[in-house]
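Trainee: the following block contains a protein sequence and its predicted model.
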Amino acid sequence: MANAEPKILQNPPTKTHKFLLLLQIFLRASVMAASLASTSLIVTNKETTLVFGIPVQAKYSYSPSFKFLAIANAFAASFTLLSLVFTLIASRRGITPGNYFFFFLHDLAMMSLVLAGCAAATAVGYLGKNGDSHAGWLPICNYLDKFCKRMTTATVTSYLSLILLLSLTIISATRSREIQV
């Protein structure tokens, strides 16, 4: 009877480890997809319209904030692909708490980068939609509706990527707490 207890206790960590590994793979692939989708929406976003008879063109490259969001998402997608490859390689050898610490640092850095890009794009998007009466800036989204809607979609997709990166950061931080000093 005493031999039955250790076997029961050993199975849950194995199932938990496999579940967390599959969850990490799914989350990393989802971050990559969301970041790539956001980058592609931003980079291909442009619109030309007439405002008071004058042709006005809007491109993501005209705003440093939108360029930063595109670059942040491209970096996040690239480095998350790299971390996905490392996760798959490490899973064959067995992921140690030390490995999780490096994943934690990676996920935290990518989350911070995407958060900064989202914040910058949100601020500029708010000005584009509502303007600033104190500064004399008029809203432009009334004239560039397609551009604004597409940029909003890209920003929301970036926020999705941010939430997924936050989840990965929490998982990695929790698993890295098991480091023996």
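Mentor: Okay, I see it.

Trainee: going forward, measure contacts between C-alpha atoms and count neighbours the same way
Mentor: Will do.

Trainee: any idea which helix or strand carries the residue positioned nearest the centre of the chain?
Mentor: Central residue of the chain (CA atoms, centre = their mean): residue 161, 2.8 Å from the mean position. Residue 161 is part of helix 145-176, with elements assigned from DSSP states H and E.

Trainee: let's bring in a second one:
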Amino acid sequence: MADENGKQTEMESRPWHQTVTLLLVSLRLAALVATSTAAGLMAFNKETKTVTVAVVGTNPILQSFTAAFQQTPAFVYFVLANAIASLYNLLVMLLRPCLKNRGRQVLVHLLDMVVFALVVTGAAAAASMAELGKNGNKYARWNPICDRFEAFCIRGGVALVAAFIGAVLLLLMNALSVVGLTCKNVTSNNN
């Protein structure tokens, strides 16, 4: 309700602010869970297969092959990007009482955008390598590996889904943060 000058009262803007704050905290917590799940799944993603490469007489010659995230720079970047995003979101949640100042909230919003970009680029890099692992590249004569390392590819796919969910949550958090900062600015200018 507005007073005789058309200004909103403090009581009207308060519930909106509390709702936005609650949504931001919920989105940050969900993004923390998604990015930490993505980082953890990929960081512990390793599969070893032992195959017979030759038979000499009656003795098979065995060779072990291992697929691990450390063997691909895109997967290493993916793990680091999601781990940084998880740590950042955890720190912001823990330091939330210290971030009431408008200038600090703007800084957090800008850092949120950087973290969003980090997660999206990490997920995109990993997705391109996952596609190569699944389908290969017939022009470069690179064979797919997911037919041999199925568990590795499934865990990597789940990690990618978690990372993209985290990216969408971070994007929503950024959009809601802009709305919250804009509404604060409008209500403070009206008073």
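Mentor: That came through, no problem. Keep in mind that what you see is a predicted model, and the values were worked out from it rather than measured.

Trainee: re earlier: structure 2: which residue goes with the residue nearest to the centre of structure 1?
Mentor: Under the alignment by TM-score structural alignment, residue 161 of structure 1 pairs with residue 166 in structure 2.

Trainee: what is the neighbour count of residue 122 of structure 2?
Mentor: Neighbour count of residue 122 of structure 2, defined by other CA atoms under 10 Å: 23.

Trainee: before we move on, what about residue 148 of structure 1?
Mentor: Neighbour tally, residue 148 of structure 1, other CA under 10 Å: 21.

Trainee: was I right to think the match of residue 161 of structure 1 contacts residue 35?
Mentor: Yes: with contact defined as CA atoms under 8 Å, residue 166 of structure 2 counts as touching residue 35 (5.5 Å).

Trainee: list the buried residues for the helix holding residue 161 of structure 1?
Mentor: Applying a neighbour-count criterion of 16 or more other CA atoms under 10 Å, one finds 147-148, 150-152, 154-169, 171-173, 175-176 buried in helix 145-176 of structure 1.

Trainee: can you show me the strands along structure 1?
Mentor: Counting by DSSP state E, the segments of structure 1 that form strands are 46-51, 54-59.

Trainee: deepest in the core, which of those strands is it.
Mentor: Stretch with highest mean neighbour count among those: strand 46-51 (a mean of 14; mean count of other CA atoms under 10 Å).

Trainee: which helices and strands sit right next to the longest helix along structure 1?
Mentor: Counting residues, the longest helix found in structure 1 (DSSP state H) is helix 4-43. Secondary-structure packing of helix 4-43 of structure 1 (3 or more CA pairs under 8 Å, 6 or more residues apart in numbering; DSSP states H and E): helix 64-93, helix 145-176.
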